Structures are given as C-alpha cells and as structure tokens.
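Colleague: Sharing a model prediction with you, sequence too.
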Amino acid sequence: MSFLKAEWRKLIMANYEVQPEILQKYVPKGTEIDTFEGKCYVSLVGFMFMNTRLLGIKVPFHINFEEVNLRFYVKRKVEGGVKRGVVFIKEIVPKRMLTFVANVFYNEHYQTLPMKHSWNIDTNKMDISYEWKVNNKWEKVSVEAETKSQKIEENSQTEFIAEHYWGYSKMNDNKTTEYEVKHPTWEYYPVTKHEIQVDFEANYGTDFGFLNNKKPSSVLLLEGSEVSVENKVVFKN
C-alpha cells in the first residue's frame, strides 16, 4: 500500500539559477546535483494537497491543505539507468500532524505555519496564489495565467523541473532515504504575470538570502494530478 495518495493541484514553480556550491552540503550521500543545460536550479513551489489519504485513510481536517516548499534537483546513478529526484530544503504546511509524520518517518524538513490560498478562475484567465505567515508577516507567491493547458515539450526546462519522480533526504553523512513519487506527465498553463513577496533568508536561512535580490529564470503553473508517495527505503554509502 502507498504511504500517501493525494492530488497535487495548481503548482506554482518559481525557478532560480544558482551556483551548485551553495547546495553541496544539502546533497544526500549517493546522489549528485542534477542540471539542465549545465545550469543548477532551486525552485520555490506552492500548491494544494487535495483528497489526501494516509495509508488509505482520510484523516479529518487533513484532507485539503496548502504546501510551499523550496527544493533542488539531484540524480542517483543505479544499475540500468539514472533516478532523477528532488531534495527539499524546507516544506511548509498548515497542519502539525503532517509535519510530525514527515519529519519523523521521512527525515524531511517540514514546518507548520498559518497558510491560505486563492484560486480565481474565469473564462480567459486564472489568478492563483499561496500565502504563509512568518514572523507575523504574510509571504506570497502568485501568478496570473491562461486557462488553456498545454503539453510540456520534451527536453525543455519545464520538463526538467516537473519530471522528477524520486525524493531523497539526508539522514546523516552516510545514510540517505529514497522514496518514489508516481504521477502522470503534467500539463502547464502559460503564465502572463507573477508576484513573489518572499524573504528567503527568514524562511530558508542565510544560505538562500541572496534570492531576495534575484529574479527567477522562469515561473510555471502546472495543473498537477493524482499522485502516490511510496514507502521509503534507506541506503548506505
């Protein structure tokens, strides 16, 4: 049985080109930084969890909720190919139980904060936003986008950002957790405007404070789909 099943919907992804040296201390053993056309990226991602089931059970008050995370991209070379995955610097959710389960059982870096979202969708455009409160201040990521979705082009930056199907977390210098995230290929909505009001240092520490003065190289809005998160495995190196 899958550890978690849910829908991930209306994913905003703001993507920043960074120097790989910044991320090296966060790279789990057995993986290496993944790049697109020689460039290294971190992504600020906001989206909705919907119809969430933990081990097949809908937990009251934990079915629909927001998440915002900062992530980067890695790969693990295995016999017969390469597993392309993500590593989370931090994941923010509004539910304390989610934080407990993710941190204890998956060695992730969850934080519980007040959150809210807004979806305004009409015939010609949609306005999607996610907000969370840090140090008594509301942070925000939002987009205005077209309403007709498009297929992701092969070998594009959008495909690189969206098509990672493994999650990795650093347990210690020698142990890494790995879990599979299953979902079909997503479609995206062309973004016409975006707004990012985020204090990256307050949210993610001094290593990422420089992002306060950096513009994203791209901002995406992906529709998402049903997903399943499989049970973790631990490997040593």
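Modeller: Looks like it came in fine. Residues are numbered from 1 along each chain as shown.

Colleague: Please make it C-alpha for all contacts and neighbour counts, starting now.
Modeller: Noted.

Colleague: What residues of the longest helix seen in the chain count as buried?
Modeller: In the chain, assigned by DSSP state H, the helix with the most residues is helix 96-106. Buried residues in helix 96-106, counted by 16 or more other C-alpha atoms under 10 Å: 98-100, 106.

Colleague: Kindly report the same for stretch 153-169.
Modeller: 157-169.

Colleague: how distant is the longest helix of the chain from the center of its chain?
Modeller: Relative to its parent chain, helix 96-106 has a centroid offset of 16 Å by C-alpha atoms, centre = their mean, to the nearest Å.

Colleague: what packs against that helix?
Modeller: On a contact count with 3 or more C-alpha pairs under 8 Å, 6 or more residues apart in numbering; DSSP states H and E, helix 96-106 meets strand 110-112.

Colleague: structure B:
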Amino acid sequence: MSFLKAEWRKLIMANYEVQPEILQKYLPKGTEIDIFEGKCYVSLVGFMFLKTRLLGIKVPFHINFEEVNLRFYVKRKVEDEIKRGVVFIKEIVPKPALTFVANVFYNEHYQTLPMKHFWNIDKEKIEVSYEWKVNNKWNKVSVEAETKPQKIAKKSQIEFIAEHYWGYSKINAQKATEYEVKHPTWQYYPVTTHQILVDFQANYGADFGFLNNKQPSSVLLLEGSEVSVENKVIF
C-alpha cells in the first residue's frame, strides 16, 4: 500500500539559477546535483493537496490543504539506472499533524504556518496564488496564465523541472532516505504574469537570502494530477 495518495493541483514553480556550491551541505549521501544545460536550479513551489489519503485513510481536516516548498534537483545512479529526484530545503503546510508525520517518518523539513490560497478560472485566464505567514508577514507567490493546457516538450527546461519521480532526504553523513513519487506526465499553462513577494532569508535561512534580490529564470503553472508517495527506504 502506498504511504500517501492525493492530487497535486495548480503547481506554481518559480525557478532560480544558483551556484551549486551552496547546495552541497544539503546533499544526501549517494546523490549528486542534477544540472540542466550547465545550470543549477532551486524552485519555489506552491500547490494544493486534494483528496489526501494516508495509508488509504482520509484523515479529518487533513484532506485538502496548501503546501509551499523550496527544492533542488539531484540524481542517483543505481547499477544501470539513473534516478532523478528532488531534495527539499523546507516544506510549509498549515496542519501540524502533517509536519509531525513528514518529519518523523520521512526525515523531511516541514514547518507549520498559517496559509491560504486563491484560484480563479474563467474563459480568459487562470489566476492562482498561495500565501503563508512568517514573522507576522504574509509571503505570496501568484501567477496569471493562459487557459489552454500545453504538453511538456522533451528535453526542455520545463521537463527538467517537472519530471522527477524520486525524493531524497539527508539523515546524516552516512545515511539518507529515498522514496518514489508516481504520477503521469503533467501539462502546463503558459504564464503571462507573476508576482513573488517572499522573504527567502526569513523562510529558508541565510544561505538563500540572496534570492530576495534575484529574479527567477522562469515561472511555470502546471496542472498536476493524482500522485502516490511510496514507502521510504534508507540507504
């Protein structure tokens, strides 16, 4: 049985070029930083969890909720297979029980904060925003996008950002966790405008404070799909 099943919907992904050296201390054992066309990326991602089931059970008040995370991209070679995955610097959710489960059972770095979202979908445009409150200040990431979904082109930056099917977390210098995330290939909506009002240092520490003054290289809106998160292994 899958550890978690849900829908991930309306994913905003704001992608920043960074120097890979700043990510080395967060790198789990056995993985290496994944590079696309010579560039290293971190992504600020906001989306909705919908119809969430933990070990097949819908937990009251924990079925539909927001998440915002900061992540980077890694790969792990296992025999002849290259597993492309993500590592999370931090994941923010509005429910403390989610934080407890993720941190205790998956060695993740969840934080519980007040959150809210806004969706407006009509014939002309899609509007999506996610907000969360840190130090009595609301942070926000929002987009406006076209309404016609597009297929992700092979070997594109969008494919590099969106198509990862493994999650990794550092336990210590000798151990890490790995889990599989299953979902079909997603479609995206071309973004026409975006707004990012985020204090990266307050949210993610001094290592990422420089992002306060940096523009993203791209901002995406992906539709998402049903997903399943499989049970972890330690290696």
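Modeller: Here it is on my side, so go on. Nothing here was measured: the structure is a model prediction, and the numbers come from that model.

Colleague: Fetch the TM-score of the aligned pair.
Modeller: Between these two chains, after superposing, the TM-score reads 1.00 (TM-score structural alignment, normalised by the length of the second structure); 235 aligned residues with a C-alpha RMSD of 0.3 Å.

Colleague: related to what we said a few turns ago, out of the buried residues of stretch 153-169 of the first structure, who's nearest Lys125 of the first structure?
Modeller: Thr158 (20.5 Å; C-alpha to C-alpha).

Colleague: any idea how far the residue lying closest to that closest one once chain neighbours are set aside lies from Ile92 of the first structure?
Modeller: Nearest residue to Thr158 of the first structure, sequence neighbours excluded (C-alpha to C-alpha, 6 or more residues apart in numbering): Ile152, at 6.7 Å. Note on Ile152 of the first structure: its distance to Ile92 of the first structure, by C-alpha to C-alpha, to the nearest Å, is 27 Å.

Colleague: which of those two has more neighbours?
Modeller: For Ile152 of the first structure versus Ile92, neighbours defined as other C-alpha atoms under 10 Å are more numerous around Ile92 (22 against 19).

Colleague: could you check the distance from that one over to Val219 of the first structure?
Modeller: 19 Å.

Colleague: for Thr158 of the first structure, same thing?
Modeller: 9 Å.

Colleague: cool, Val45 of the first structure as well?
Modeller: Counting by C-alpha to C-alpha - Val45 of the first structure and Val219 of the first structure are separated by 10 Å.

Colleague: which ones are touching the residue sitting furthest away from the middle of the second structure?
Modeller: Most distant from the centre of the second structure: Lys123, at 27.8 Å, with distances by C-alpha atoms, centre = their mean. Listed by C-alpha atoms under 8 Å, 6 or more residues apart in numbering, the contact set of Lys123 of the second structure reads Thr147.

Colleague: Ok, Glu91 of the first structure next?
Modeller: Applying C-alpha under 8 Å, 6+ apart, the residues contacting Glu91 of the first structure are 67-70, 108-111.

Colleague: redo that, cut-off 10 Å
Modeller: By C-alpha atoms under 10 Å, 6 or more residues apart in numbering, the contact set of Glu91 of the first structure is 44-46, 67-71, 99, 102, 108-112, 204.

Colleague: Any idea how many residues pack against His117 of the first structure?
Modeller: 18.

Colleague: was I right about it contacting Ile12?
Modeller: No. Under the criterion of C-alpha atoms under 10 Å, His117 of the first structure makes no contact with Ile12, lying 11.7 Å away.

Colleague: So Gln187 of the second structure is in contact with Leu222, correct?
Modeller: Yes. Using C-alpha under 10 Å, Gln187 of the second structure makes contact with Leu222 at a distance of 5.8 Å.

Colleague: Name the residue in those two with the higher neighbour count.
Modeller: Neighbour count, other C-alpha under 10 Å: between Gln187 of the second structure and Leu222, Leu222 has more, with 23 against 18.

Colleague: Find residues that contact each of Val45 and Val219 of the first structure.
Modeller: Common neighbours of Val45 of the first structure and Val219 are listed as 12-15 (criterion: C-alpha under 10 Å, 6+ apart).

Colleague: returning to that earlier point: after superposing, tell me the mean distance of the longest helix of the first structure to the second structure.
Modeller: Compared with the second structure after the fit, helix 96-106 of the first structure shows a mean deviation of 0.1 Å (mean C-alpha distance after the TM-score superposition for the first structure).

Colleague: can you give me the helices for the second structure?
Modeller: 96-106, 157-162, 200-204.

Colleague: how about these in a markdown table, adding distance to Leu23 of the second structure?
Modeller: As requested, those are exported to a markdown table (distance: least, C-alpha to C-alpha, whole Å):
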| stretch | distance to Leu23 of the second structure |
| --- | --- |
| helix 96-106 | 20 |
| helix 157-162 | 17 |
| helix 200-204 | 12 |
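
Colleague: how about these, which one is nearest Ala145 of the second structure?
Modeller: helix 157-162 (15.3 Å).
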